[in-house]
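Engineer: here is my input; please provide its structure:
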Amino acid sequence: MIVQIKGNVKYPITLDPTIWIFDDRKRTYDEVFNKAEAQKQAEEENELKRKSLRFDREVYQQKLNPPVNKSINRYEKERILKDTFLMPLKPFIHTSEPDSKVEKVYLETDEGQLELQTDDLAQALLLFSREGKPIKERGPVHLYFEDGSNKHDPIKGITKIIFE
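Structural biologist: Sure thing, here's the model as predicted:
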């Protein structure tokens, strides 16, 4: 259930999609591909956060030191257990620091290798959770392009991302 980024990179890294559910960079499927519905949901979430902050100020005024770890509220817990999430690939590519001369990337999948341009990969998202559950069938991740060009036919079964 891991994906390796290796090849002509300064720092080869191993990605563990099972822990991304707690990462703030994750985005919902609707947020990426159904913008109108996501905007409505974001407005509802912002209203809930405003009410929550007002309640926190009134109840916990004596508390001077906020907690170091951000706790998950009930709404966030329900969202984690029901939504479908994608993670942008760009931060991980940036961390691995591919050589500036690299133009091609190979995705090693359970069906063979696919070749992509590095620019296309930088705009990719990895589906890691469907309806609150990790991707097991042809997983651990499915690759989608942010423009939605492969929305109905993502690249599945990715185990390695190799820069050459």
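
Engineer: please make it C-alpha for all contacts and neighbour counts, starting now.
Structural biologist: OK.

Engineer: skipping its backbone neighbours, what lies nearest Ala38 in space?
Structural biologist: Leaving aside its chain neighbours, Ala38 sits nearest to Glu31 (4.6 Å; criterion: C-alpha to C-alpha, 6 or more residues apart in numbering).

Engineer: what's the helix ranked longest in the chain in contact with?
Structural biologist: The longest helix of the chain (DSSP state H) is helix 35-59. With C-alpha atoms under 8 Å, 6 or more residues apart in numbering as the test, helix 35-59 has contacts from Asp30, Glu31, Val32.

Engineer: to compare against the first, here's another:
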Amino acid sequence: MENIIPIKGKVNFTITLDPGVWIFDDRRVDLTTYFERSQEEVDDLEEYKKSMSKHWDREIMEGAVFPPTLKTEKKFEKEKVLTGTFGMPLKPFLKNADIKTGAKSLTLVTTDGEVSMPLELGQELILGFSKDGKPLKEDGPVYAFYGDGSNKHQPIKNIRAVAIE
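Structural biologist: Below is the predicted model of the structure:
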């Protein structure tokens, strides 16, 4: 249970985060390239429409059978998951926790103390959960990276809880 991270405090719903299952989540980001590209607000519905359009176009052009390219794409994706360094944006989880009005700060509770920041900065955090395909066991279960990548070489480690104040 030490890998479970609660989001608590001034929220309507106290929720828990389990980084062990994030490898299967489509919202995960590749931390080796995430901070190099420009960050844009992604509309989930628009992304879904684009992916379905791409799939539909492929079926029209190539037929409904799986061409050999799909097999190699799946193999590449599996290899990437087994060797990649990934993170998860904290924002969707904070949205699900439903932060109460009047909340001003986010505090990361670690084994070494607490790290507080304004709520706006905290909502942009990326929680790293794997490095080179392995979970972060020694000083994890997650590392916190600022959304702009300013601490990508020295992330906040040993996180045990996220408190909204």
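
Engineer: got a TM-score for the pair?
Structural biologist: The pair, once superposed, lands on a TM-score of 0.78 when counted by TM-score structural alignment, normalised by the length of structure 1; 140 aligned residues with a C-alpha RMSD of 2.3 Å.

Engineer: in this structure Leu108 of structure 2 contacts Pro118, no?
Structural biologist: No - the criterion here is C-alpha atoms under 8 Å, and Leu108 of structure 2 misses it with Pro118 at 11.4 Å.

Engineer: the two: which is more packed in?
Structural biologist: Neighbour comparison, Leu108 of structure 2 and Pro118: the larger count goes to Leu108, with 22 against 14 (by other C-alpha atoms under 10 Å).

Engineer: average offset between the helix or strand hosting Phe92 of structure 1 and structure 2?
Structural biologist: Taking DSSP states H and E as the definition, Phe92 of structure 1 sits inside helix 90-96. In this overlay with structure 2, the average offset of helix 90-96 of structure 1 from its partner residues is 0.3 Å by mean C-alpha distance after the TM-score superposition for structure 1.

Engineer: what comes up buried for that helix?
Structural biologist: The neighbour-count check on helix 90-96 of structure 1 (16 or more other C-alpha atoms under 10 Å) flags Ile93, Ser96 as buried.

Engineer: residue contacts, the most centrally placed residue in structure 2?
Structural biologist: In structure 2, the centroid-proximal residue (C-alpha atoms, centre = their mean) is Met88; its distance is 0.7 Å. For Met88 of structure 2, the contact set (C-alpha under 8 Å, 6+ apart) comprises Trp22, Arg27, Arg28, Val29, Ile126, Leu127, Gly128, Phe129.

Engineer: got it, and Ile2 of structure 1?
Structural biologist: Thr14, Leu15, Asp16, Pro17, Pro140, Thr159.

Engineer: Asp16 of structure 1 is in contact with Val3, isn't it?
Structural biologist: Yes - counting by C-alpha under 8 Å, Asp16 of structure 1 does reach Val3; the two are 6.7 Å apart.

Engineer: more neighbours: which of the two?
Structural biologist: More crowded of Asp16 of structure 1 and Val3, by other C-alpha under 10 Å: Val3, with 19 against 14.

Engineer: what's Pro19 of structure 2 aligned with over in structure 1?
Structural biologist: Counting by TM-score structural alignment, Pro19 of structure 2 lines up with Pro17 in structure 1.

Engineer: thought that match was touching Gln4?
Structural biologist: No - in this structure, Pro17 of structure 1 is not within contact of Gln4 by C-alpha under 8 Å, at 11.0 Å.

Engineer: of those two, who's got more company?
Structural biologist: Applying other C-alpha under 10 Å to Pro17 of structure 1 and Gln4 shows that Pro17 carries more neighbours, namely 21 against 16.

Engineer: state the distance from the more buried one to Arg57 of structure 1.
Structural biologist: Per C-alpha to C-alpha, to the nearest Å, Pro17 of structure 1 is found 35 Å from Arg57 of structure 1.
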